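In: Dropping a prediction and its sequence here:
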Amino acid sequence: MVKVFLVEDEKFVREGIKNEIDWNSYGFDFVGEAADGELALPLIELKRPDILITDIKMPFMDGLELGRIVKEKFPDMVIIFLSGYDDFDYAQKAIHIGACEYLLKPISKEKLLSVLKKVKTIIKSKSDNNISNATIENIELDIKKFDTSSFNKGRLRDFIITGERSDVENFVEDYIDTMGGQLKSLIFRQYVIMDAFIESNNFFDKSSADKEELGNKFGSMEAFDMAVTDIHMMKNYLLNLLNFMIEKRDQLTGSHYSFILNKAKDFVEKNYMNADISLNTVAEYIGLSPTYFSTIFKQELGVNFIDYLTQTRINEAKRLLRATDKRISDIALEVGYRDQHYFSSAFKKYQKDTPKAYRENKNEK
């Protein structure tokens, strides 16, 4: 019997996995469960399971930390991680730990059983030594620690912002080609698909109909499972997703850039009072490189970012100087300047007057 241990902090999920499978009839021995990694570790050391199924995000000791410790102590133990797609950035870390599978919740009984049967084949083959090493290597394609450090997370996002529908197919072909043999791994295909969906999902406001449509078409478990079946299905998913996103982008904006520039301007409007706001922080929020963001900002708005930020701050300072009796040093802090002298210098540059003189001119509108 192949021994299985389960770690999951959500009781109803844990109970569901434990009780819905007739473990013995499939050749498994369910040897224990725990609600977090801290409680699980001593039990795992005692029971020595062949397979560890663990949620990746839990209180106290999470699945990643548990996985690291388990792999150090028991290198041959097979780890299956469970996670929601909002946590899919953990997939890269899971791959480096040596995860066998990375399954998205909610996970069906059939899907989990399919994975468990495959893992059992690997375990039994190694212990019985009854098949060739080449066969084992083929079965273990998904267990290899593929290097995801070269995966360019921003490339697809940039294409959604600037790409043309006529270029989608060429982009997807090249995007897939650059990943090469890594795509033999189911985990890596899951990583690519979920990154594409999450990047697309981030383009829409939480309550928008477009976000809901995106989720219905591309965000279901059925869509994900089909997309990661093989490289051909992954390619189809990416083609359809990018065509959908570019169509929505053009409907929303009427141009390639106005959508992200509106997000940038809105971010400045809400954060100009923070002295640490900069081109880099806004570019990171938008999801572009600082150089690229700076270029399109100046190109589309006719003013560089720093001038736009400064003018936003000066406009608010002018309002406060006219409408309140706050001290100039306090107004400087309120609009994002730690140094009153620097504030006065910036104010004079844009307004051709000092803050004090501006305030004294009661007739200025």
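Out: That came through fine.
In: only C-alpha atoms for contact and neighbour calcs from this point on.
Out: Noted.
In: which residues of the stretch 101-250 of the chain fall in helices?
Out: 109-128, 133-139, 153-162, 168-177, 186-201, 209-218, 221-227, 231-253 (DSSP state H, counting those that start in this stretch).
In: Point out the most buried one among those helices.
Out: helix 186-201 (a mean of 22; mean count of other C-alpha atoms under 10 Å).
In: Now do the nearest residue to Asp55 once chain neighbours are set aside: how many residues are near it, please.
Out: For Asp55, ignoring the flanking residues on the chain, the nearest one in space by C-alpha to C-alpha, 6 or more residues apart in numbering is Leu82 at 4.5 Å. Residues lying near Leu82 (other C-alpha atoms under 10 Å) number 23.
In: Thought Lys111 was touching Leu82, still the case?
Out: No: using C-alpha atoms under 8 Å, Leu82 makes no contact with Lys111, being 12.0 Å away.
In: Helix or strand: which one has the closest residue to Lys93 other than its chain neighbours?
Out: Distance criterion C-alpha to C-alpha, 6+ apart; nearest residue to Lys93, sequence neighbours excluded, is Leu64 at 7.5 Å. Element membership for Leu64, per DSSP states H and E: helix 63-73.
In: second one coming, line it up with the first:
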Amino acid sequence: MADLLIVDDEIYAIMGIKEGVDWSKLDINQVHIANSAEQARRILAQQKIDIILCDIEMPQEDGIRFIRWLRERNEEVRCIFLTCHADFSYAQEALRLGSSDYLVKPVSYEKLEDCLSRVIEDINRKKEEKRILKYGEIYLEHKSKDIEEKAGTKKSSKEIAEEVARLILQNIKEDLSVEFLARQVYLNPDYLTKLFKKEMGCSIVNYIIRERLCLASRLLIDTDASINEIAVEVGYPNYSHFTKMFRQLFGVTPTVYRQNNKSLI
């Protein structure tokens, strides 16, 4: 069973979807509703959501910006965009953010149900794959334990987490992913994600963000490189995204941060 969140500033659109779709047939457990991106954030903080139906054109904060925020924190939630305009640039951005589909309003209930059915089928398939991988990991760990200990090659969880942290620093400029790091230490990505968070106290994604921005803060003070050059150097080819992330961590823009700290030297 999956939980779904509808995000749309038009209450009639929300109620039309909520009342018109046969949720039980789709194996949807609960349907949550939000009239804004801010309200959606509050729901996400309290509920585990599997699928988000999100309108693109909303006042204050549009759906693209909201899903971009979500992707920085959660890569697993499936997103389906709704829009009144068949805009190619919207479709491109939706695909870049890993959207499961892009539907133009008004969308028929049949088409929406077909789309949701495909997404739920994929979610269930991924869950089954994870279940199989988990059992496989337990089996392999059990079988290889004696061999590793006798060979003296078994690494502790802390050693693995520290090795991943070193890999992040060594490749900070690259397009890092959990999958890439997992391959370097010969572990399943899901298993590595849990191990790293347990040992380091934060997710791999958040650790990468923090290390990138802390390095950027040092470069802003210690070098005369342009902010755009520093952004690229720490793995942010998109200047606007870098500035936004920097401000979230330090409370000021990179320019202000440099001005404030250069004056202290």
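Out: Yes, it's here. Since the structure is predicted, the reported quantities are computational estimates derived from the model, not experimental observations.
In: Superposed, what's their TM-score?
Out: The TM-score (TM-score structural alignment, normalised by the length of structure 2) is 0.47; 133 aligned residues with a C-alpha RMSD of 2.1 Å.
In: sec struct for the residue nearest to Asp55 of structure 1, please.
Out: Following DSSP: H, G, I helix; E, B strand; the rest coil, Leu82 of structure 1 is assigned to strand.
In: where's it relative to Arg313 of structure 1, distance?
Out: 46 Å (C-alpha to C-alpha, to the nearest Å).
In: Same check on Glu20 of structure 1?
Out: Glu20 of structure 1 is 60 Å from Arg313 of structure 1, by C-alpha to C-alpha.
In: Which of the two has more residues huddled nearby?
Out: Comparing Glu20 of structure 1 with Arg313 by other C-alpha under 10 Å, the one with more neighbours is Arg313, at 23 against 10.
In: Return the distance of the helix or strand where Ala40 of structure 2 lies from the chain's centre.
Out: Using DSSP H and E, Ala40 of structure 2 sits within helix 37-46. For helix 37-46 of structure 2, the separation from the chain centroid amounts to 15 Å (computed by C-alpha atoms, centre = their mean, to the nearest Å).
In: List the buried residues of it.
Out: 37, 40, 43 (16 or more other C-alpha atoms under 10 Å).
In: The second one against Ala34, yeah?
Out: So the one you mean is Ala40 of structure 2. Yes: counting by C-alpha under 8 Å, Ala40 of structure 2 touches Ala34, with 5.2 Å between them.
In: Find the residues that touch each one of the two.
Out: 5, 7 (C-alpha atoms under 8 Å, 6 or more residues apart in numbering).
In: how much space between Gln351 of structure 1 and Leu320 of structure 1?
Out: 14 Å.
In: thinking again about what came up before, out of the buried residues of helix 37-46 of structure 2, flag the one nearest to Leu219 of structure 2.
Out: Ala37 (34.0 Å; C-alpha to C-alpha).
In: wait, doesn't that closest one sit right on Leu5?
Out: No: using C-alpha under 8 Å, Ala37 of structure 2 is not in contact with Leu5; the gap is 11.2 Å.
In: quick revisit: what's the neighbour count on the residue nearest to Lys93 of structure 1?
Out: 22.
In: got it, and Asp222 of structure 2?
Out: For Asp222 of structure 2, using other C-alpha under 10 Å, the count is 13.
In: cool, and the one 5 residues further on?
Out: The number of residues packed around Ile227 of structure 2, counting by other C-alpha under 10 Å, is 18.
In: contacting residues around it?
Out: 220, 254-255.
In: now it: how far from Ala216 of structure 2?
Out: 9 Å.
In: What of Leu140 of structure 2?
Out: Distance of Leu140 of structure 2 to Ala216 of structure 2, computed by C-alpha to C-alpha: 41 Å.
In: neighbour-wise, which of those two wins?
Out: Using other C-alpha under 10 Å as the criterion, Leu140 of structure 2 and Ala216 rank with Ala216 on top: 22 against 11.
In: Where does the more buried one fall, secondary structure wise?
Out: Counting by DSSP H and E, Ala216 of structure 2 is found in helix 204-222.
In: Now do the buried residues in that helix.
Out: Those would be 204-205, 207-209, 211-217, 219-221, for helix 204-222 of structure 2 by 16+ other C-alpha under 10 Å.
In: Next: stretch 344-352 of structure 1.
Out: Neighbour-count burial for stretch 344-352 of structure 1 [16+ other C-alpha under 10 Å]: 344, 346-348.
In: Keep only those of these that are in helices.
Out: Taking DSSP state H as the definition of helices, these contribute 344, 346-348.
In: What is the nearest of these to Ala91 of structure 1?
Out: Nearest to Ala91 of structure 1 among those, with distances taken as C-alpha to C-alpha, is Ala346, at 46.4 Å.
In: ok, now which ones touch that closest one?
Out: 310, 314 are the contacts of Ala346 of structure 1 under C-alpha under 8 Å, 6+ apart.
In: Would you quantify the distance from it to Lys18 of structure 1?
Out: Distance from Ala346 of structure 1 to Lys18 of structure 1, by C-alpha to C-alpha: 65 Å.
In: likewise Leu52 of structure 1?
Out: Distance of Leu52 of structure 1 to Lys18 of structure 1, computed by C-alpha to C-alpha: 13 Å.
In: Find the residues that touch each one of those two.
Out: By C-alpha under 8 Å, 6+ apart, the residues touching both Leu52 of structure 1 and Lys18 are Leu6.
In: out of these two, which sits in the more crowded spot?
Out: Leu52 (25 against 16).
In: What helices and strands are in contact with the helix or strand hosting that one?
Out: For Leu52 of structure 1, the element it lies in under DSSP H and E is strand 51-55. Applying 3 or more C-alpha pairs under 8 Å, 6 or more residues apart in numbering; DSSP states H and E, we find strand 51-55 of structure 1 packed against strand 2-7, strand 78-83.
In: Buried residues of the helix holding Leu64 of structure 1, list them for me.
Out: 63-68, 70-71.
In: can you check stretch 116-131 of structure 2 too?
Out: So for stretch 116-131 of structure 2, counting by 16+ other C-alpha under 10 Å, buried means 116-117, 119-120, 123.
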